[in-house]
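Visitor: Sequence plus predicted model, see below.
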Amino acid sequence: MIRTGEQYRSSIRDGREVWINGERVQDVTRHPMFKPLIDIRARIYDMQHEAATQAVMTYEENGQRHAIGSQLPFTSAHWEAKRKAVDTVMFDIGGVVTRVGDETVGEMWSLWDGKDILNEIDPRFAANIETHIKKVIADDPFHVSANTDPKGDRSKRPQDQDPDMLVHVVKETDQGIIIRGAKYETAAAYSNQAFLKPTIANWGDSKLSDYALGCIVKMNAPGVKHICRTGFAGR
């Protein structure tokens, strides 16, 4: 499936909790500090449908069209096709924009390549990453990557300072895990989902195991709060 720009905008008008400059944002698609980038992301979605750019922006598989940026790359031609799509977008918008979703899906491809290693740890992990990749291809979400942790005091363990500074598991239920903590992530406030992962070392320490987690987080999930820095636009 390939989405339209309006379908993307509608998907982020979902009551998510977004704050900027101390104020709650009621509609990120209309807020002057978010709207310019949202409009560009919406434009990319629309280019997937337009006759002049569809062949560059999408590929066909099993009778369905999908975003070229989400295609699993197996050959140099696949990478060249992605580069051509990026160039097409840059020429269309007449500028440079980053973090529009296509580049962050690639982090899951490395886990796809490492499925044998994941299976050695837990067979569910390889199956999960395959499920996530296929869902991105099928649903065409705006997918980002939640990497950067608040730094705090690097000489101390997370538990020896504010335990909620870094993302960690606080409870496990039959439906999954409940997590708490903070991440820095560009574009999270107007994306659909984020691939969350830890970025500090020494996960072999059992005392840190609750902090060693990777998962897909829906950006409108209950309890997710976006606290945004001031934007360059709309000042």
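Guide: That came through, no problem.

Visitor: okay, CA-based contacts and neighbour counts for the rest of this
Guide: Fine.

Visitor: helix or strand for the residue nearest the centre of the chain, which one?
Guide: The centre of the chain sits closest to Val144, judged by Cα atoms, centre = their mean, with a distance of 1.7 Å. Per DSSP states H and E: Val144 is located in strand 143-146.

Visitor: Also Ile2?
Guide: Applying DSSP H and E, one finds Ile2 in no helix or strand.

Visitor: hang on, the earlier thing: OK, contacts around the residue nearest to the centre of the chain?
Guide: Applying Cα atoms under 8 Å, 6 or more residues apart in numbering to Val144 gives the contacts 99-101, 104-105, 185-188, 191, 193-195.

Visitor: Those residues, buried ones only, as a ChimeraX selection?
Guide: Buried residues within the contacts of Val144, by 16 or more other Cα atoms under 10 Å, are selected in ChimeraX with:
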select :99,100,101,104,105,185,186,187,188,191,193,194,195
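
Visitor: Which of the contacts of Val144 fall within helices?
Guide: Among the contacts of Val144, no member is found in helices (DSSP state H).

Visitor: for comparison:
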Amino acid sequence: MTRSGREYLAALRDGREVWLDGERVKDVTRHRAFRNTAASVAHLYDLAQSDEHRDVLTVDGVHRAYTVPRSREDLVARRAAYKVWSEASFGFLGRTPDYMAGGAAAFAAVPQVFTTGSFDGADNALALHRRLADDDLYCAFTITNPHSGEGEDDLVIRVVAEKDDGIVVSGAKMIGTGAVFADEVVVGTIEPLAPEDADHAVSFSVPTDTPGLTFVSRTSYEAQARGVFDNPLSSRFDENDSLLVCENVFVPWERVLTYRNVDATAAMWWQTPAYLNFVHQASTRFWTKLEFLTGLALLMTRTNGTYKLPPVTQAVGRLLGMVAQAKAFVLAAEASCEPVDGGRGGVAPGTEISYAQRIMAGELYPRAVREIKQLAGGAVIQLPASAEDLLHPELGPLVTKYLRAPGTAAEERIKLLKLAWDALGSEFAARHEQYERFYHGAPHVYLTMQTWAGGAEACENLAQACLDGYGLGTGQ
């Protein structure tokens, strides 16, 4: 049974160790840097219990993202659930609970990947899936290693001791997006490891209040927000990114997924449909985000009275084309779905299209932002410092008089432009542009992987067929 937003918030008050600005955060549900975003996540849980969305978001009492899809129709149903949640944050909450839920479902689809000659994590992977699904938990992950050089292996999470009932790990992982809001965190490594890196080849899932586990938050855009009117996105949808540090953290054996095996530690992401499931959720969210940004462009050009100018109309058409392109990748990945483990593990979105979506999204998002900034012009710069200017008895009438637009009251226009600036030009917006560029990894990684994903041979064969069709003796 899915839990309520209230139950989710109550679970966050567990004493987890979160640090921000040199301060230990006692309660993320009440702290000014996290409380609104926590409430936004809680709203997602409430949507799953609402009469309007229950049948879309859940099946047999669990969120659809936790189910193992058996057909294209199942993928379409799962995407419909992704769409509801992504629209609730206008695409700005990326690593919502349904993200890693898809990963856990992928583990359950091919549990044998976790079985090696020295350690069998298959039952643990299945137990992780059941636990997350049955208790409707929010699971985050940290899979990026800190940069280390020769002789600095102690920076990366590694096994420092082995006990009868579990292991002890120390070290760090980077970019724990959403981790401070999660119930559990999966710790692993997605990049290939060398055979001699067995000490670092470990994956596990632990509660976020585990002793010795510390989260060091980056700057909070929510904490810097003046309020919802002035910062409508950053004040409510700052999912945060944190450095995860383990200092002699004990992990019971039943929570270990891979152990001292470099192949299995990478295979859990690539030889299960985990990564493809991630892209399915992310591409749905990306489509939603472009819809939102394009809607902003439409509202601004109508307010500015420039909508019917030919160059503006063309720019809007280009943005709408980008939305259609993002949508097409989602639909194409579903239409080209592939059997998992010969069909025994259900189906997954098509690999070739899913990998190509990573290229499209990273390159398209900055173009879309740049296009909308051009349409916004200088209007997003000359704005009142805060809503207090509008409310002031003396200043308010001046602002109201001089910042209105034909047919649009000053308050309505300022509200729209502040939303646009928060999406396009604020520090929060800059983080999102950089994040979308690297959402699925660095370009040198995903561009290389696209070559392996399939399609190259067919392209080469078609060109070769043309060459084979004529020669020096071919008639004019």
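Guide: The structure has been received and is ready for your questions. All values reported here derive from a predicted model rather than from experimental measurement.

Visitor: Would you give the TM-score for this superposition?
Guide: After superposition, the two chains reach a TM-score (TM-score structural alignment, normalised by the length of the first structure) of 0.87; 223 aligned residues with a Cα RMSD of 1.9 Å.

Visitor: Of the contacts of Val144 of the first structure, which ones are shared with the second structure?
Guide: Using both residues aligned by TM-score structural alignment, their matches' Cα atoms under 8 Å, the second structure keeps these contacts from the contacts of Val144 of the first structure: 99, 101, 104, 185-188, 191, 193-195.

Visitor: nearest to His49 of the first structure, of the residues you listed?
Guide: Gly101 (17.5 Å; Cα to Cα).

Visitor: Not counting sequence-adjacent ones, nearest residue to the counterpart of the closest one in the second structure?
Guide: In the second structure, the residue matched to Gly101 of the first structure (TM-score structural alignment) is Pro97. Nearest in space to Pro97 of the second structure, with sequence neighbours left out and distances taken as Cα to Cα, 6 or more residues apart in numbering, is Tyr138 at 4.6 Å.

Visitor: Could you do Gly5 of the first structure as well?
Guide: Ala42 (3.8 Å).

Visitor: what about the one you found, distance to Ile93 of the first structure?
Guide: With the distance defined as Cα to Cα, to the nearest Å, Ala42 of the first structure ends up 12 Å from Ile93 of the first structure.

Visitor: if you count what's nearby, which of these two comes out ahead?
Guide: Using other Cα atoms under 10 Å as the criterion, Ala42 of the first structure and Ile93 rank with Ala42 on top: 20 against 12.

Visitor: The more buried one looks like it's in a helix, true?
Guide: Yes: according to DSSP: H, G, I helix; E, B strand; the rest coil, Ala42 of the first structure belongs to a helix.

Visitor: Just the closest of the contacts of Val144 of the first structure to Asp164 of the first structure, please.
Guide: Nearest to Asp164 of the first structure among the contacts of Val144 of the first structure, counting by Cα to Cα, is Glu185 at 17.0 Å.

Visitor: which residues does Met47 of the first structure contact?
Guide: 53-54, 57.

Visitor: Determine the longest helix present in the second structure.
Guide: Assigned via DSSP H, the second structure shows its longest helix as helix 274-304.

Visitor: That one corresponds to what range in the first structure?
Guide: Per TM-score structural alignment, helix 274-304 of the second structure has no counterpart in the first structure.

Visitor: buried sites along that helix?
Guide: 274-294, 296-301, 303-304.

Visitor: do the same with stretch 136-148 of the first structure
Guide: 136-138, 140-148.

Visitor: what's the counterpart of Lys83 of the second structure in the first structure?
Guide: In the first structure, Lys83 of the second structure lands on Asp87 (TM-score structural alignment).

Visitor: quick revisit: can you name the next helix or strand after the longest helix of the second structure?
Guide: Taking DSSP H and E, what comes next after helix 274-304 of the second structure is helix 310-335.

Visitor: That following helix packs against which elements?
Guide: helix 72-88, helix 274-304, helix 351-376 (3 or more Cα pairs under 8 Å, 6 or more residues apart in numbering; DSSP states H and E).

Visitor: Let's have those in CSV, adding distance to Leu213 of the second structure.
Guide: CSV is the format used below for these (distance: least, Cα to Cα, whole Å):
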stretch, distance to Leu213 of the second structure
helix 72-88, 29
helix 274-304, 25
helix 351-376, 32
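
Visitor: Of all the ones you listed, which one comes closest to Ala410 of the second structure?
Guide: Of these, the one closest to Ala410 of the second structure (Cα to Cα) turns out to be helix 274-304, at 10.9 Å.

Visitor: what angle separates that closest one from helix 310-335?
Guide: Taking axes from the mean of the first three to the mean of the last three Cα atoms, to 10 degrees, one finds helix 274-304 of the second structure and helix 310-335 inclined to each other by 160 degrees.

Visitor: Check the offset of helix 274-304 of the second structure from the chain's centre.
Guide: Relative to its parent chain, helix 274-304 of the second structure has a centroid offset of 13 Å by Cα atoms, centre = their mean, to the nearest Å.

Visitor: same thing with stretch 359-377 of the second structure?
Guide: Taking mean C-alpha positions (Cα atoms, centre = their mean), stretch 359-377 of the second structure and its chain are 19 Å apart.
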